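# Sequence and predicted structure, then a few things I'm wondering about:
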Amino acid sequence: MSDHQTKAPRIIETGSTAPQPDATPQKRGLFKRLAEGLSRSTSSMTTGIATVFTKRKLDGATLEELEDLLIQADLGLETATRITDAVSEGRYDKQVDEREVRDIVAAEVSKVLTPVEAPIVLDGTHTPHVILVVGVNGTGKTTTIGKLAKLISAAGKSVVLGAGDTFRAAAIDQLKIWGERIGAPVVAREVGADSAGLAFDAIAKAQDLGADVVMIDTAGRLQNKSELMSELEKVVRVIKKRDDTAPHTVLLVLDATTGQNALNQVEVFTRAVGVTGLVMTKLDGTARGGILVAIAEKTKLPVHAIGVGEGEDDLQPFVARNFARAISGLDEEPALNEDEAE
């Protein structure tokens, strides 16, 4: 029996027997929200596939149109090529049903995404577990921190928040509101304070309290890219002065609406601070949600969660098969019962 049928997907994995937020009661609701959130990407792709394959036999021109469509959906050249190869196998010069093509798209996308599907593991190896959250402004970084902190708290772990985006008063205030909401201490300073010093203080606070996790926000916009990366590199150096094993998780939050630019962000932030995992937000705001596939193909970085709306429950565990089927316009596969799964 696969993990998808035996336990509910989670963003946070504590590695303990403590109560954890359970997605089981809302599993079908999660897929429905995912499908709705990806509707713009789905509509663009499925409409294109239907147009390409209506009353036509499969030939070189058809395959070229399909490949162009998949590349325009930001799936990436390698994945697009594999899909067109799979479609052409045994079907050349034959009528091809567009549903059959969408099944192939879903299968190939799932192959790319399944290896990167992973929760954030908080197994108690480090106390506190230091999570550094990075990304350019506008990706929903601070909101993502709040939502993740809520899940961590609900899983029975104590968390301290560090308002390290000291350039934005709104980010500091937003994190304070989240802290009040979930009962988590927030380490904050005045606007313009040194962000590296703030990170140091946040870890010290978490250590003093014996907290399980400390999540540290960071700035996302300075005068230029090199200045931003230098600032983040300084944050990491200062963190290591307090705990030389930290940060234990470096989480990059990406905005799906930026398309190919998101791939560039992964490369730049990984070089600067060693990104360990991804959260992609705003998938409901773009027709090019396939960029997540291209990023997974190229970087192989774990994808922990995706955002498909503004609500707190719209930050979902990343489930590769569900994403692949939703973006291809297919329904959720029915869960197997125990007799069928054995």
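That came through fine. Please read all numbers here as calculations on a predicted model, not as lab measurements.

# make it CA atoms for all contacts and neighbour counts henceforth
Fine.

# can you tell me the helix or strand for the spatially closest residue to Arg242 that is not a sequence neighbour?
In space, and not counting its chain neighbours, Arg242 is closest to Phe200: 6.5 Å by Cα to Cα, 6 or more residues apart in numbering. Following DSSP states H and E, one finds Phe200 within helix 195-209.

# Tell me how far the residue nearest the centre of the chain lies from Arg102.
The C-alpha lying nearest the average C-alpha coordinate of the chain belongs to Val279 (Cα atoms, centre = their mean; 2.5 Å). From Val279 over to Arg102 the distance is 26 Å, taken as Cα to Cα, to the nearest Å.

# ok, back up a step: what's the first helix or strand after the helix holding Phe200?
strand 213-216.

# Which neighbouring elements make contact with that following strand?
With contacts taken as 3 or more Cα pairs under 8 Å, 6 or more residues apart in numbering; DSSP states H and E, strand 213-216 sits against strand 129-134, strand 159-162, helix 195-209.

# Point out the most buried one among the ones you listed.
Compared across the helices and strands packed on strand 213-216, strand 159-162 shows the largest average neighbour count, a mean of 29 (mean count of other Cα atoms under 10 Å).

# would a markdown table of the helices and strands packed on strand 213-216 with distance to Leu251 be doable?
Formatted as a markdown table, those follow (distance: least, Cα to Cα, whole Å):
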| stretch | distance to Leu251 |
| --- | --- |
| strand 129-134 | 5 |
| strand 159-162 | 14 |
| helix 195-209 | 15 |
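
# Below is structure B, check it against A:
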Amino acid sequence: MFSFFKRKKPQPQPDMVALPVDEPEIAPVAPTELPPEARVISVDVPDAVSDSPAESPDQGAEAAAADIAPPGLIPPPDPWSEAVDASGDPLARLDQATAQTPEADTGSWLSRLRRGLSRTGQNLGGLFVGVKVDEDLFEELETALIMADAGVEATDKLLGELRARVRKQRIDQPDAVRTALQDILTDHLRVLEKPFVVGEAAPMVVMIAGVNGAGKTTSIGKLAHALQARQATVLLAAGDTFRAAAREQLVAWGARNSVTVIAQEGGDPAAVAFDAVNAGRARAADVVLVDTAGRLPTQLHLMEELKKIKRVIGKADAGAPHEVLLVVDGNTGQNALAQIRAFDAALGLTGLIVTKLDGTAKGGTLAAVAAGSQGVRPVPVYWIGVGEGMQDLQPFVAAEFAGALLDNR
């Protein structure tokens, strides 16, 4: 049968781009104008990468340093949208954004973490001032933990252990109760504490996913900086070929870190990831960080594209990706559990990066993850971020995080 109704023209969606599952053809695309400091390799893939048993694309990507003037660069999105330099230079914008939290003003990492979690720290820590150790205190703690996004399961577990310890040790001072709760919370969160080990594979391929707005690309730039501080050589793959200016944003981070970026404007992200792995092997890089397009876990056709990227990476290196990380916005609260569950089911996550713990995030979500709430597997938290500065991404340490949540100095 034929339909005689005129179809409405679909409206463009800014962050949700419908992608066909089958692989499109790719034509070589010249890079857009980029900062002169950026070393960009524009991959040239004649045919789309397929994850079928057929032959894969050429194993080596030709490398060439880009030496192009910055004018004309498309302004990237947040966090730079409020720090735009008149010249339009993305590196100048990045300098302004990171200059908002200079190291001299932010102090130690622990003090920055406490400031970032001050909202929860004040709510929880304030309960132990001028009170008696009785059932009213436990009820107040229960409400505060749930309001901090710890969830019912984690809250019941934590307070059950706290009540037992208070009775057994006959604790009657509120400060001692807070110290006991900090110890219990530290033990509870320790299941998420795991070091990020570099060197077990050469190169170590890290696939990074996340929804739009979680701070994924920014976290990749900070992670590259952190890995370089460990004397690791890093290569970036601009696999987010769909979001406007995502490529330029990653290139700007690469320029700031003096890191080579494998990029292609438009086209198949799996092809970019494939060539990045081969380029990392050819250059003896220690780590290859693969950026991917942000997407919601409910967009099943886009989640299939992520699965394809993972399969294609495995064709370039049989053991890759060695790490599959999900970037989670610390402000999403209990919604983060749904994201973790969906991405874990699709990709098999090996770790999390929790971002934006910078004053508005409650932080209790990690307690819910550690408790396995809502069917979530306790995926390790490798890194947490508390700001926009280069130093504001640090390894997760359970004792430090628990102390910051309870404002226990």
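Received the coordinates, thanks. Keep in mind it's a predicted model, so treat the numbers as computed, not measured.

# and the angle for the helix holding Phe200 of the first structure with strand 129-134?
Taking axes from the mean of the first three to the mean of the last three Cα atoms, to 10 degrees, helix 195-209 of the first structure and strand 129-134 form an angle of 160 degrees between their directions.

# what helices or strands is helix 195-209 of the first structure leaning on?
Applying 3+ Cα pairs under 8 Å, 6+ apart, one finds that helix 195-209 of the first structure makes contact with strand 159-162, strand 186-187, strand 213-216, helix 225-242.

# Provide the aligned range in the second structure for that helix.
The alignment of helix 195-209 of the first structure onto the second structure (TM-score structural alignment) spans residues 269-283.

# now swap in stretch 227-241 of the first structure and tell me
Here stretch 227-241 of the first structure aligns to the second structure at residues 301-315, judged by TM-score structural alignment.

# mean deviation of the matching stretch from the first structure?
Stretch 301-315 of the second structure differs from its equivalent in the first structure by a mean of 1.0 Å after superposition (mean Cα distance after the TM-score superposition for the first structure).

# thinking again about what came up before, among the helices and strands packed on helix 195-209 of the first structure, which is nearest Ala73 of the first structure?
Ala73 of the first structure lies closest, by Cα to Cα, to one member of these: helix 225-242, at 27.2 Å.

# All the helices of the first structure, in order from the start?
Here the first structure has its helices, by DSSP state H, at 3-6, 27-37, 39-53, 60-72, 77-88, 98-113, 141-154, 169-182, 195-209, 225-242, 260-273, 291-299, 320-327, 338-341.

# picking that back up, need the contact partners of the helix holding Phe200 of the first structure.
Applying Cα atoms under 8 Å, 6 or more residues apart in numbering, the external contacts of helix 195-209 of the first structure come out as 127-128, 130, 159-166, 186-189, 212-214, 216, 218-219, 231, 234-236, 238-239, 241-242.

# Buried subset of those residues, written for ChimeraX?
Applying 16 or more other Cα atoms under 10 Å to these, the buried members can be selected in ChimeraX as follows:
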select :127,128,130,159,160,161,162,163,164,165,166,186,187,188,189,212,213,214,216,218,219,231,234,235,236,238,239
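
# how distant is stretch 236-247 of the second structure from the center of its chain?
Computed by Cα atoms, centre = their mean, to the nearest Å, the chain-centroid distance of stretch 236-247 of the second structure equals 15 Å.

# Tell me the residues of the first structure aligned with it.
The aligned range for stretch 236-247 of the second structure in the first structure is 161-172, by TM-score structural alignment.

# re earlier: can you lay out the helices of the first structure as JSON lines showing distance to Gly309 of the first structure?
Formatted as JSON lines, the helices of the first structure follow (distance: least, Cα to Cα, whole Å):
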{"stretch": "helix 3-6", "distance to Gly309 of the first structure": "23"}
{"stretch": "helix 27-37", "distance to Gly309 of the first structure": "7"}
{"stretch": "helix 39-53", "distance to Gly309 of the first structure": "12"}
{"stretch": "helix 60-72", "distance to Gly309 of the first structure": "23"}
{"stretch": "helix 77-88", "distance to Gly309 of the first structure": "26"}
{"stretch": "helix 98-113", "distance to Gly309 of the first structure": "21"}
{"stretch": "helix 141-154", "distance to Gly309 of the first structure": "12"}
{"stretch": "helix 169-182", "distance to Gly309 of the first structure": "18"}
{"stretch": "helix 195-209", "distance to Gly309 of the first structure": "29"}
{"stretch": "helix 225-242", "distance to Gly309 of the first structure": "28"}
{"stretch": "helix 260-273", "distance to Gly309 of the first structure": "18"}
{"stretch": "helix 291-299", "distance to Gly309 of the first structure": "16"}
{"stretch": "helix 320-327", "distance to Gly309 of the first structure": "15"}
{"stretch": "helix 338-341", "distance to Gly309 of the first structure": "33"}
